[in-house]
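# below are the sequence and a predicted model; questions follow.
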Amino acid sequence: MTNSFTISTVNVNGIRAAVKTRNENNHGMLPWLSENTPDVVLMQEIRASEAITRKALAPALDDGWHLHMTESSVKGRSGVGILSRTEPTAVRTGFGSDEFDELGRYIEADFDLGGGPVTAASLYLPSGAALTDDPKDVEKYEEKVRFLDEFGPYLDGLRDDARQVVVAGDWNIAHTERDIKNWRGNRKNSGFLPHEREWVGARIDGGWVDVARTHHGDVDGPYAWWSWRGKAFDNDSGWRIDYHLATASLADRLQRTWVDRASAYDRRWSDHAPVTAEFA
């Protein structure tokens, strides 16, 4: 019997692409699952129906993994899911939003992982846009604001529910200057706008714990997203927008966190790297 459990989060950037082996160096998501054996994997941007997702993950499901997911009403967009070694005791999709629940951006499940029940949730927060004169940018900007306005109180409720909870995923917000390599050049870009950073800060000030920041301390990164373009990956010019926020009772059990950064550009199977937290 192990003395710890691990919860990983990764934006797969399309499940069908994530499981493909593009060349002899790129092994895809399935070998990563086999080599790292996390207990729970929180996925974002599945961008496929459940039938297609189950086909893509068939080797893992045949090996005993359990899948629960939510699809987006917009075909080929969003979609979050939970892969787990044990069947959850309960699964809930959405957070009670008339606008966002049908877009497949949030799912949570309860597990018996030792030391009492643990709720693990997968989040894909809208990417948004900088506020410009372009109507499309305005629409994306306002969508993200509405999501934050609705989801913030839901998170606050989870925090106050006395459960051990971790919400992890692609938050699409770098909280501090330590969380983005080129923070000076991105001060007016979505993901690093003042109101977005303040929103994350309010959650942390309210009692949520950014477990990776707590573990790694006041250092740059570690980043988990890099653009496919240019030398961003090679230069480690990335963003830390994939992270775990845990309630204090669960954060107290943190042992370590790490980023499964690919050893080379051509070994990546997503533009995001998996981020894993291990709890006692």
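Perfect, I can see it now.
# all contacts plus neighbour counts: C-alpha atoms, from now on.
Fine.
# how much space between the nearest residue to Gly76 once chain neighbours are set aside and Asn189?
Leaving aside its chain neighbours, Gly76 sits nearest to Arg47 (4.5 Å; criterion: C-alpha to C-alpha, 6 or more residues apart in numbering). According to C-alpha to C-alpha, to the nearest Å, Arg47 and Asn189 sit 25 Å apart.
# ok, those two, which is more surrounded?
Arg47 (23 against 14; other C-alpha atoms under 10 Å).
# check contacts around the more buried one.
Contact partners of Arg47, counting by C-alpha atoms under 8 Å, 6 or more residues apart in numbering, are 13-15, 71-72, 75-79.
# list only buried entries from those residues.
Neighbour-count burial (16 or more other C-alpha atoms under 10 Å) applied to the contacts of Arg47 gives 13-15, 71-72, 77-79.
# now distance to Thr86 and secondary structure too, for the contacts of Arg47, in a markdown table please.
Shown next, in a markdown table, are these (distance: C-alpha to C-alpha, whole Å; DSSP: H, G, I helix; E, B strand; the rest coil):
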| residue | distance to Thr86 | secondary structure |
| --- | --- | --- |
| Asn13 | 25 | coil |
| Gly14 | 24 | coil |
| Ile15 | 21 | helix |
| Glu71 | 22 | coil |
| Ser72 | 25 | coil |
| Lys75 | 29 | coil |
| Gly76 | 28 | coil |
| Arg77 | 28 | coil |
| Ser78 | 25 | coil |
| Gly79 | 21 | coil |
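# could I get these as TSV with distance to Val209?
Shown next, in TSV, are those (distance: C-alpha to C-alpha, whole Å):
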residue	distance to Val209
Asn13	26
Gly14	29
Ile15	29
Glu71	29
Ser72	29
Lys75	34
Gly76	33
Arg77	29
Ser78	26
Gly79	25
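# report how many residues lie close to Thr276.
25.
# pull out the buried residues from stretch 243-260.
Neighbour counts over stretch 243-260 (16+ other C-alpha under 10 Å) mark 243-248, 250-251, 254, 256-260 as buried.
# out of those, what pair is the most spread apart?
Farthest apart among those by C-alpha to C-alpha are Ala248 and Asp260. That separation is 24.8 Å.
# can you tell me the centre-most residue of this structure?
Gly169 (1.3 Å; C-alpha atoms, centre = their mean).
# please give me every residue in contact with the closest residue to that one other than its chain neighbours.
Sequence neighbours aside, Leu123 is the residue nearest to Gly169 in space, at 4.8 Å (criterion: C-alpha to C-alpha, 6+ apart). When contacts are counted by C-alpha under 8 Å, 6+ apart, Leu123 touches 44, 80, 105-107, 167-171.
# try this one next to it:
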Amino acid sequence: MKLVSWNVNGLRSCVNKGTFYEYFDHIQADIFCVQETKLQEGQINLELEGEYRQYWNYALKKGYSGTSVFSKASALSVRYGLEDETEPEGRIITLEFDSFYLVNVYTPNAKRDLSRLAYRLEWEDRFRNFVLQLDSHKPVIICGDLNVAHQEIDLKNFKGNRGNSGFTEEEREKMTLLLNSGFTDSFRYLYPDRTDAYSWWSNMPKVRDRNVGWRIDYFLVSSRLRPFIVDARIDSHVFGSDHCPVVLELEESLNPG
């Protein structure tokens, strides 16, 4: 079973560049998750090759945030938001399948001046409680832009970015707490020492060419799913966004339905 997660930083823009359809058709994912769609209902007619069910969570604010999931299997249930059924920034979609829950999430950014750090940390606590509740029923697969480089190995210039948004001690500690609560970072599980593996690059000139990046896009799984992990990778050769797709492959026995 193949799952993909990609922050496209504007789905219409990514589609117009030709990159989205090219990659989508090539990768042949069973489940394809998208963050930062940046659109409202009716603003795109996405014609996907194959039989895919489409699930969308739109932000109330136009041109902002938003998530979507495209799945070959129909979900048993769908949930938008955490405690509430509605979530104004469109940051999360949870799909229930036969053998697992899938949580597609675009975690709030603390902002450059850290003005949203307090909100971000509160979100982290709510999110952890939410996925732990799900995990008490069946295993959970979490994917998306989690807006944090967890370890020093997860960004090129860790010394210069210490304390900056996405690499504050507080954000990193929340990720550690989530993992210690029973979840596994699938990429680091397979490749604990791999360096220069990034999923996001600044738009500054030549930054991506020199691979001065951050790994902030993840597939986390309930730790009891470790034996089912076949591969986890970062498709850094794929352009069309300031992020690249990340991929998780699991044993077919976990097929969603």
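Done, it's in. Computed from a predicted structure; not experimentally measured.
# fetch the TM-score of the aligned pair.
The TM-score (TM-score structural alignment, normalised by the length of structure 2) is 0.92; 251 aligned residues with a C-alpha RMSD of 1.7 Å.
# tell me how far the residue mapped onto the residue nearest to Gly76 of structure 1 from structure 2 lies from Glu87 of structure 2.
Counting by TM-score structural alignment, Arg47 of structure 1 lines up with Lys38 in structure 2. Separation of Lys38 of structure 2 from Glu87 of structure 2 (C-alpha to C-alpha) stands at 15 Å.
# can you check Arg194 of structure 2 too?
From Arg194 of structure 2 across to Glu87 of structure 2, the span is 36 Å (C-alpha to C-alpha).
# so which of those two has more stuff around it?
Each of Arg194 of structure 2 and Glu87 had its neighbours counted (other C-alpha under 10 Å), and the higher figure belongs to Glu87 (17 against 11).
# now which residue in structure 1 aligns to the more buried one?
Aligned against structure 1 by TM-score structural alignment, Glu87 of structure 2 finds its counterpart in Asp101.
# touching, that match and Val80? I think so.
No - Asp101 of structure 1 is not in contact with Val80 according to C-alpha atoms under 8 Å; the separation is 11.1 Å.
# strands along structure 2, start to end?
2-7, 31-35, 53-57, 67-71, 77-80, 92-96, 101-106, 140-145, 183-185, 200-201, 213-214, 217-222, 229-234, 246-250 (DSSP state E).
# average offset between the third one and structure 1?
Its matched residues in structure 1 lie on average 0.8 Å from strand 53-57 of structure 2 after superposition (mean C-alpha distance after the TM-score superposition for structure 1).
# start and end residues in structure 1 for that strand, please.
So strand 53-57 of structure 2 sits over residues 66-70 in structure 1, by TM-score structural alignment.
# got a list of contacts for the matching stretch?
Counting by C-alpha under 8 Å, 6+ apart, 50, 54, 61, 79-87, 91, 93, 104-107 sit against stretch 66-70 of structure 1.
# are any of these buried, and which?
Counted by 16+ other C-alpha under 10 Å, these give 50, 54, 61, 79-85, 87, 91, 93, 104-107 as buried.
# Thr86 of structure 1 maps to what in structure 2?
Counting by TM-score structural alignment, Thr86 of structure 1 corresponds to Ala73 in structure 2.
# is it true that its match touches Ala29?
No - using C-alpha under 8 Å, Ala73 of structure 2 makes no contact with Ala29, being 11.2 Å away.
# got the contact list for whatever residue of structure 2 lines up with Leu158 of structure 1?
Under the alignment (TM-score structural alignment), Leu158 of structure 1 maps onto Leu134 of structure 2. When contacts are counted by C-alpha under 8 Å, 6+ apart, Leu134 of structure 2 touches 101, 140.
# for Val103 of structure 2, same thing?
92-95, 140-143.
# now render these as a markdown table, adding distance to Arg188 of structure 2.
Formatted as a markdown table, those follow (distance: C-alpha to C-alpha, whole Å):
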| residue | distance to Arg188 of structure 2 |
| --- | --- |
| Ile92 | 23 |
| Ile93 | 24 |
| Thr94 | 24 |
| Leu95 | 25 |
| Val140 | 17 |
| Ile141 | 15 |
| Ile142 | 15 |
| Cys143 | 14 |
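# tell me which of these is nearest to Asn211 of structure 2?
Cys143 (22.6 Å).
# leaving out chain neighbours, which residue sits closest to the counterpart of the closest one in structure 1?
Under the alignment (TM-score structural alignment), Cys143 of structure 2 maps onto Ala168 of structure 1. Nearest residue to Ala168 of structure 1, sequence neighbours excluded (C-alpha to C-alpha, 6+ apart): His244, at 4.2 Å.
# for that neighbour, give me its contacts.
With C-alpha under 8 Å, 6+ apart, His244 of structure 1 has these contacts: 9, 166-169, 210-212, 277.
# repeat that for 7 Å
The contact partners of His244 of structure 1, taken as C-alpha atoms under 7 Å, 6 or more residues apart in numbering, are 166-169, 210-211.
# and Thr94 of structure 2, by the same measure?
Thr94 of structure 2 touches 78-80, 101-104, counting by C-alpha under 7 Å, 6+ apart.
# how does it look with 6 Å?
Counting by C-alpha atoms under 6 Å, 6 or more residues apart in numbering, Thr94 of structure 2 makes contact with 78-79, 102-103.
# go through those residues and say which is closest to Lys17 of structure 2.
For the contacts of Thr94 of structure 2, the residue nearest Lys17 of structure 2 by C-alpha to C-alpha is Val103; the value is 27.5 Å.
# map the closest one onto structure 1.
Structural alignment (TM-score structural alignment) places Val103 of structure 2 against Ala121 in structure 1.
# spatially nearest residue to its match (excluding sequence neighbours)?
That would be Glu108: by C-alpha to C-alpha, 6+ apart, it lies 3.9 Å from Ala121 of structure 1.
# can you name the residues that contact the residue nearest to Arg116 of structure 2 when sequence neighbours are not counted?
Among residues not flanking Arg116 of structure 2 along the chain, Ala110 sits closest, at 4.5 Å (C-alpha to C-alpha, 6+ apart). Neighbouring residues of Ala110 of structure 2 by C-alpha under 6 Å, 6+ apart: 116-117, 120, 165.
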